[in-house]
Every structure is written in structure tokens, then in C-alpha cells.
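> predicted model follows, preceded by the sequence.
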Amino acid sequence: MSEGIDYGKLMHRAMRSLIQNVLGEVARTGLPGQHHFFITFDTTHPDVAIADWLHDRYPEEMTVVIQHWFDNLDVTDEGFSVTLNFGDSPEPLYIPYDAIYTFVDPSVEFGLRFENSSNDDDEDYLSEVEEDGDVPEAPLAENVVPAEDEKRDAEIVSLDSFRK
């Protein structure tokens, strides 16, 4: 029997489930209104599948944008696959939910941030995109954004303040 309830792990699972539900709805009905997503993920995760040239260019992490042009969005219980446009070259990607560091929808100032396992307490954090935060242009195409720029536009809120 365990020592107690692991709220951090439960919150982690719930936040990943939220991403799955949102992407599943988009796969069925498309992106509504001005919604779009910036998804930063760990390119070293063993289940991530990206082209070799993308992995060479982004050896540790990469941020993709799901907005104007995307195709073949397929959402499963473990992750999602999507084809994105990189300089007029469509590339299929597979991203497991466990590889995601951030999921941001700047159109409604919503974001989730997952700390990687190298963090001492391995806690999940919510992040809120600031109202005046500009989203940087993608260097390669509309589907890639430097992860460092995205992080500067977010405020981290620790869940520790809600614990007793």
C-alpha cells in the first residue's frame, strides 16, 4: 500500500488527458476561431518520431505550431501524429504525450508546462501566456518556433501554493 495520494502524478495525468481531448476534438472538427497551439517537446524521447534532419537541427527540444496548415492529425491514448509543413516540405511527426514540455494556445492565453524529470521535485506547473506576449515567427516555417522565445512569454505558477 502506498504512503499517500500522489497528487502531482494525478495532476500530470489529468493535464496530459486535457491535451489529448483538445487535439482529439481538433482532429474531428478542425481548429475553431483563432485557436492555435505551440507544442514544445523532447526530441530525445525514445518514442518521438521526426525526420533525421529535424532531429539534427533540434537535438534536444523543438516547438511546433498547429495553426494554418496541418494534415493527418491522429490522436491516440499515448500520443499524436501530425503532418506539418517545413519550408513547403510536408513532414510527418509522432509526439507522445510524455515527451511534451509545453502546450500553449495563445489565442485564449492558456498554457500547460511540464517540468522534465531532471527537476528535483518533478512537479508539473501551469503557465499563463502574458497578454502582451508576442508569439515569435517560426525560423523554418510556420510550424517551428524556437523554444527559448516561447518560454520568455510565459509566467510559471507553482502548484505547491495549493498544497497543505
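Done, it's in. A quick note: this is a predicted structure, and the numbers were derived from the prediction, not measured. Numbers count the residues shown, from 1 in each chain.
> when you work out contacts or count neighbours from here on, use the C-alpha atoms and nothing else.
Noted.
> which stretches in the protein count as strands?
37-42, 61-66, 70-75, 79-85, 90-96, 100-105, 110-114, 124-129, 144-145, 154-158 (DSSP state E).
> now those strands in CSV, with mean neighbour count and distance to M11?
Formatted as CSV, the strands of the chain follow (neighbours: other C-alpha atoms under 10 Å; distance: least, C-alpha to C-alpha, whole Å):
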stretch, mean neighbour count, distance to M11
strand 37-42, 23, 19
strand 61-66, 22, 23
strand 70-75, 17, 20
strand 79-85, 20, 17
strand 90-96, 18, 17
strand 100-105, 22, 14
strand 110-114, 21, 10
strand 124-129, 21, 7
strand 144-145, 22, 27
strand 154-158, 15, 12
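> longest helix anywhere in this protein?
helix 7-29 (DSSP state H).
> next up, a structure to set beside the first:
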Amino acid sequence: MSRRIDYGNLMHRAMRSLIQNVLTDIQQNGLPGEHHFFITFDTLHPDVELADWLSDRYPGEMTIVIQHWFDNLDVTDEGFSITLNFGENPEPMYIPYDAIKTFVDPSVEFGLRFETQEEDEDEEDEVEEAPMEEMAEEPEAPPTEAEVVSLDQFRK
């Protein structure tokens, strides 16, 4: 058996590291300018921690917005915890990087999409940089079971 360079896995780790670096900077310095994030993640991932009512409301996938109001952002090597406001109810959550499906910063037209190949369970997740036209449309798409939650309405 010959040794191979696993570019897919290397890219996967590099893109997760990029998200960790961005969130660490936000934790330390706050959001600069117009930057904000739409992060879609797998609510069924075994390490995701959500309030029961949120996991019931979003069975499978959820998109959060990190923009005007967030608290207790704590970034680790495995994921991040954050408190977000849902209808005047602050809710803490933990999201491991491996649960993230998309990471978008529309202010600079940057987006990442992490895709899992379900056909071959031995394969690692694959990552691709998605075209911004496709990514930018997602938050404005008609709501399905999970929808983008705008935190603007909770801003004081």
C-alpha cells in the first residue's frame, strides 16, 4: 500500500482553523465594521449543545447570526460557545467546528461550505469554497424548517 497526501482532510482542517482564528479575534476584539456571520450547523451532531426547545424547533440544521447582540463567546480548539438572544431569551450553545456546514461573512462576500459525502462513510468531510452568489442567496431563501434568525429586532 502506498502512502498518499490527503489533500481533502488537510483542506478541511485548514478551513476549520480559519474559522477558529476569525472567532478568536472576535472574542478578543469584537466585530469590526460591518462584519457579521451566518453559521449553519448540524443540530444532530453529538457534541452540539442547545436548549431542548431549539433542537426541537431545528431538527437537523440551524443557522445562527453573529452580529449585533451576542455574549460569552468562548473559542477553543474543538469549537465555540456563545449566548444568543431568541425572542428576549438568552440561550447558551456550544458548536463544534465539525458540526459547521456553512460559514458566511456577507459584508465581504466570503463563504465556506463544508460538505459530507454520505455515500462513503470512510471518507472525511470535504470542504469547498462556495461561490458567493450561491452563498449570499441562502440567508434570503424562503424559510424551511430552519431559518436565519435576525438579531436586529433584539437590539436595544
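Great, that's in hand. Since this is a predicted model, take the numbers as computed values, not measurements.
> overlay them and tell me the TM-score.
TM-score of the superposed chains, computed with TM-score structural alignment, normalised by the length of the second structure, equals 0.83; 143 aligned residues with a C-alpha RMSD of 2.4 Å.
> now the longest helix of the first structure on the second structure. Mean distance?
Taken against the second structure, helix 7-29 of the first structure registers an average deviation of 0.2 Å after superposition, with mean C-alpha distance after the TM-score superposition for the first structure.
> how about the strands of the first structure, which one is nearest E3 of the first structure?
E3 of the first structure sits nearest to strand 124-129 of all these, at 20.3 Å, using C-alpha to C-alpha.
> list the helices and strands that closest one packs on?
Here strand 124-129 of the first structure touches helix 7-29, strand 110-114, strand 154-158, going by 3 or more C-alpha pairs under 8 Å, 6 or more residues apart in numbering; DSSP states H and E.
> so what's the spatially most central residue of the second structure up against?
When C-alpha atoms, centre = their mean is applied to the second structure, the residue found nearest the centroid is I39 (2.9 Å). I39 of the second structure makes contact with T63, I64, V65, I100, K101, T102, F103, V104 under the criterion C-alpha atoms under 8 Å, 6 or more residues apart in numbering.
> let's have those in JSON lines, adding distance to P131 of the second structure.
Shown next, in JSON lines, are these (distance: C-alpha to C-alpha, whole Å):
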{"residue": "T63", "distance to P131 of the second structure": "19"}
{"residue": "I64", "distance to P131 of the second structure": "20"}
{"residue": "V65", "distance to P131 of the second structure": "20"}
{"residue": "I100", "distance to P131 of the second structure": "17"}
{"residue": "K101", "distance to P131 of the second structure": "15"}
{"residue": "T102", "distance to P131 of the second structure": "12"}
{"residue": "F103", "distance to P131 of the second structure": "12"}
{"residue": "V104", "distance to P131 of the second structure": "11"}
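> still on that earlier bit, which one of the helices and strands packed on strand 124-129 of the first structure lies nearest to L93 of the first structure?
Going by C-alpha to C-alpha, the one of those nearest L93 of the first structure is helix 7-29, 14.3 Å.
> tell me the buried residues in that closest one?
G8, H12, M15, R16, I19, Q20, L23, G24, V26, A27 (16 or more other C-alpha atoms under 10 Å).
> same check on stretch 140-149 of the first structure?
Buried residues in stretch 140-149 of the first structure, defined by neighbour count with 16+ other C-alpha under 10 Å: A141, E142, N143, V144, V145, P146, A147.
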